[in-house]
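**Student:** Pasting the sequence and the predicted model now:
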Amino acid sequence: MIPEDNGRLPHLTPRQFRRTVAWFIARRPGGSIAGALQYRHQRIQMFEGCAGTSESGFRDEVEAEEAFARGQFLAEMGADDDRPALTGPVGAEAEARLAELARHTVFDGQVVTDEARPRRIVARHDTHLYPGTFVTCIYSPDRALCRTPVGPAGQPVLADCQPLACRNTALTSANREALAAHLAQLDGM
């Protein structure tokens, strides 16, 4: 629902609607590519300009949101002693990485006021766990099937994930529920 402005609905132009839709598409995994195809742009940068110009730092904004969501996921997983165990080829390794992260990120009674300290903690103790809807990647570059020789080695390329064959795969209870729901949806078609 579009909120009222001074007691009446604002006049929404097609340009504003198109940019709003582009913004939401761009925030999805692989959204910049999908949006460029949908909007029939010659380059991804054109779509990013439509979604919120590249010069304005839109790509950085999306990456920061993804990093924040990943950090929240890891903090919750590491702090939850009653969490269901991660299963799959690297479930035990994932549990060990989470335990190590929890050991280094315990609240010691001090409030962190300098921005560099959290970055140092994450850089030093990064678990390389990347949550997804259907699978959680416990990234190790030597085992990764999604990694290309020219791509960055520091993180997975989740768009090229091969969870049935990759040995970096772990499943949370939420992953198993999403898989079951999607399978039920496919069976109903």
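**Tutor:** In hand now; what should we look at?
**Student:** Every contact and neighbour count from this point should use C-alpha atoms.
**Tutor:** Fine.
**Student:** after the longest helix seen in the chain, next one along is what?
**Tutor:** As assigned by DSSP state H, the longest helix anywhere in the chain is helix 58-79. The first helix or strand that comes after helix 58-79 along the chain, using DSSP states H and E, is helix 91-104.
**Student:** hang on, residue 98 packs against residue 78?
**Tutor:** Yes - at 5.2 Å, residue 98 counts as touching residue 78 under the criterion of C-alpha atoms under 8 Å.
**Student:** Quick one: the helices in the protein, in order.
**Tutor:** Counting by DSSP H, the helices of the chain are 14-26, 31-38, 44-52, 58-79, 91-104, 116-125, 173-187.
**Student:** Residues contacting the first one, please?
**Tutor:** Okay, so that is helix 14-26. The contact list for helix 14-26 (C-alpha atoms under 8 Å, 6 or more residues apart in numbering) reads 31-32, 34-35, 47-48, 50-52.
**Student:** Need those residues in JSON lines (columns: neighbour count and distance to residue 174).
**Tutor:** Shown next, in JSON lines, are the contacts of helix 14-26 (neighbours: other C-alpha atoms under 10 Å; distance: C-alpha to C-alpha, whole Å):
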{"residue": "31", "neighbour count": "18", "distance to residue 174": "23"}
{"residue": "32", "neighbour count": "23", "distance to residue 174": "26"}
{"residue": "34", "neighbour count": "17", "distance to residue 174": "26"}
{"residue": "35", "neighbour count": "24", "distance to residue 174": "28"}
{"residue": "47", "neighbour count": "27", "distance to residue 174": "32"}
{"residue": "48", "neighbour count": "25", "distance to residue 174": "31"}
{"residue": "50", "neighbour count": "23", "distance to residue 174": "34"}
{"residue": "51", "neighbour count": "23", "distance to residue 174": "30"}
{"residue": "52", "neighbour count": "19", "distance to residue 174": "32"}
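**Student:** Show me which of those is closest to residue 59.
**Tutor:** Of all these, residue 59 sits closest to residue 48, with 7.7 Å by C-alpha to C-alpha.
**Student:** for comparison:
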Amino acid sequence: MSAFEFVFTFYSVMLGLAAANVGTGFADMWRDRRATEVGVCAPLLASIVLVATMNLWLRFWRSWEGVEVGPWALITLVAFALPLVFLSRAMFPGAGSTTSLEDHFFQHRRVMLAALAATPGFSLIWNAAQGILTPEWPSLWLVIRFAAPLALMVLTGRTANRLGLVALLIWVLVGLFR
């Protein structure tokens, strides 16, 4: 097994866990839709996490040539993936909760948006440390991906957060094809 295959397997398991949590969350939303109001923000946030997970996987796949096995590689990958794993669980209230998913989002939105900003924030730090943070499209995409959730933390209105999440979902979808 090559170094890339070894590290990629570990990273894929972490990202797969985030994706599986989102899939389970969608199933729970559908199953409990009559008892618990779903709203708009939870499905949008779940979609953003799913697409962000795909973005991370594709980005890592493209960087296979320089991958080395070691503690720093694993720590870095955990820093990238763990916020999405956390968010994929935290965005849904626990079983038996009667709180609507929309209310749950607004009660905990700052923590969830901070977790959403953490992965691109770590990527910016990593890119800066590697000397690859440039004023070109990949870096611009990453800066906006980091700044958008932080901007949403300041906005308290439901409409502003919904529109911001829609814009962020479109942005991460654009990034999937960059």
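**Tutor:** Nice, thanks for sending it over. Since we're looking at a predicted model, the values are computed, not measured.
**Student:** TM between them?
**Tutor:** Here the superposed chains carry a TM-score of 0.29, computed using TM-score structural alignment, normalised by the length of the second structure; 89 aligned residues with a C-alpha RMSD of 5.4 Å.
**Student:** For residue 153 of the second structure, see how far away residue 176 of the second structure is.
**Tutor:** Look at residue 176 of the second structure and residue 153 of the second structure: by C-alpha to C-alpha, to the nearest Å, they are 24 Å apart.
**Student:** and if you look at residue 41 of the second structure?
**Tutor:** 14 Å.
**Student:** When these two are compared, which one has more neighbours?
**Tutor:** More crowded of residue 41 of the second structure and residue 153, by other C-alpha atoms under 10 Å: residue 41, with 25 against 15.
**Student:** Would you confirm that the more buried one contacts residue 165?
**Tutor:** Yes - assessed by C-alpha under 8 Å, residue 41 of the second structure is found in contact with residue 165 at 7.2 Å.
**Student:** Count residues in the vicinity of the nearest residue to residue 46 of the first structure once chain neighbours are set aside, would you?
**Tutor:** Using C-alpha to C-alpha, 6 or more residues apart in numbering and skipping residues adjacent in sequence, the residue nearest residue 46 of the first structure is residue 36, 7.5 Å away. Number of residues near residue 36 of the first structure (other C-alpha under 10 Å) recorded here: 21.
**Student:** Correct me if wrong: residue 36 of the first structure contacts residue 44.
**Tutor:** Yes - here residue 36 of the first structure reaches residue 44: they are 5.5 Å apart, a contact under C-alpha under 8 Å.
**Student:** quick one: residue 129 of the first structure from residue 174 of the first structure, how far?
**Tutor:** Residue 129 of the first structure is 15 Å from residue 174 of the first structure, by C-alpha to C-alpha.
**Student:** more neighbours, those two?
**Tutor:** Set residue 129 of the first structure next to residue 174 and count neighbours by other C-alpha under 10 Å: residue 129 wins out with 23 against 15.
**Student:** which residues does residue 89 of the second structure contact?
**Tutor:** By C-alpha under 8 Å, 6+ apart, the contact set of residue 89 of the second structure is 18, 21-22.
**Student:** and with 7 Å instead?
**Tutor:** residue 21 (C-alpha atoms under 7 Å, 6 or more residues apart in numbering).
**Student:** Could you list the buried residues of the strand or helix carrying it?
**Tutor:** When elements are assigned from DSSP H and E, residue 89 of the second structure belongs to helix 71-90. Residues of helix 71-90 of the second structure classed as buried: 74, 77-90 (neighbour count, 16 or more other C-alpha atoms under 10 Å).
**Student:** so which of those residues comes closest to residue 117 of the second structure?
**Tutor:** Nearest to residue 117 of the second structure among those: residue 83, at 8.6 Å, using C-alpha to C-alpha.
**Student:** and that closest one, how far is that from residue 175 of the second structure?
**Tutor:** Residue 83 of the second structure is 19 Å from residue 175 of the second structure, by C-alpha to C-alpha.
**Student:** And for residue 81 of the second structure?
**Tutor:** On the measure of C-alpha to C-alpha, residue 81 of the second structure and residue 175 of the second structure end up 17 Å apart.
**Student:** center of the second structure - which residue?
**Tutor:** residue 49 (3.8 Å; C-alpha atoms, centre = their mean).
**Student:** circling back: show me how far the helix or strand following the helix holding residue 89 of the second structure is from its chain's centre.
**Tutor:** Using DSSP H and E, the helix or strand that directly follows helix 71-90 of the second structure along the chain is helix 101-130. Relative to its chain's centre, helix 101-130 of the second structure lies at 7 Å (C-alpha atoms, centre = their mean, to the nearest Å).
**Student:** What residues of helix 101-130 of the second structure count as buried?
**Tutor:** For helix 101-130 of the second structure, the buried set under the neighbour-count rule, 16+ other C-alpha under 10 Å, comprises 101-106, 109-110, 112-124.
**Student:** Look up how far residue 47 of the first structure lies from residue 177 of the first structure.
**Tutor:** 34 Å.
**Student:** Residue 76 of the first structure too?
**Tutor:** When residue 76 of the first structure is compared with residue 47 of the first structure (using C-alpha to C-alpha), they lie 34 Å apart.
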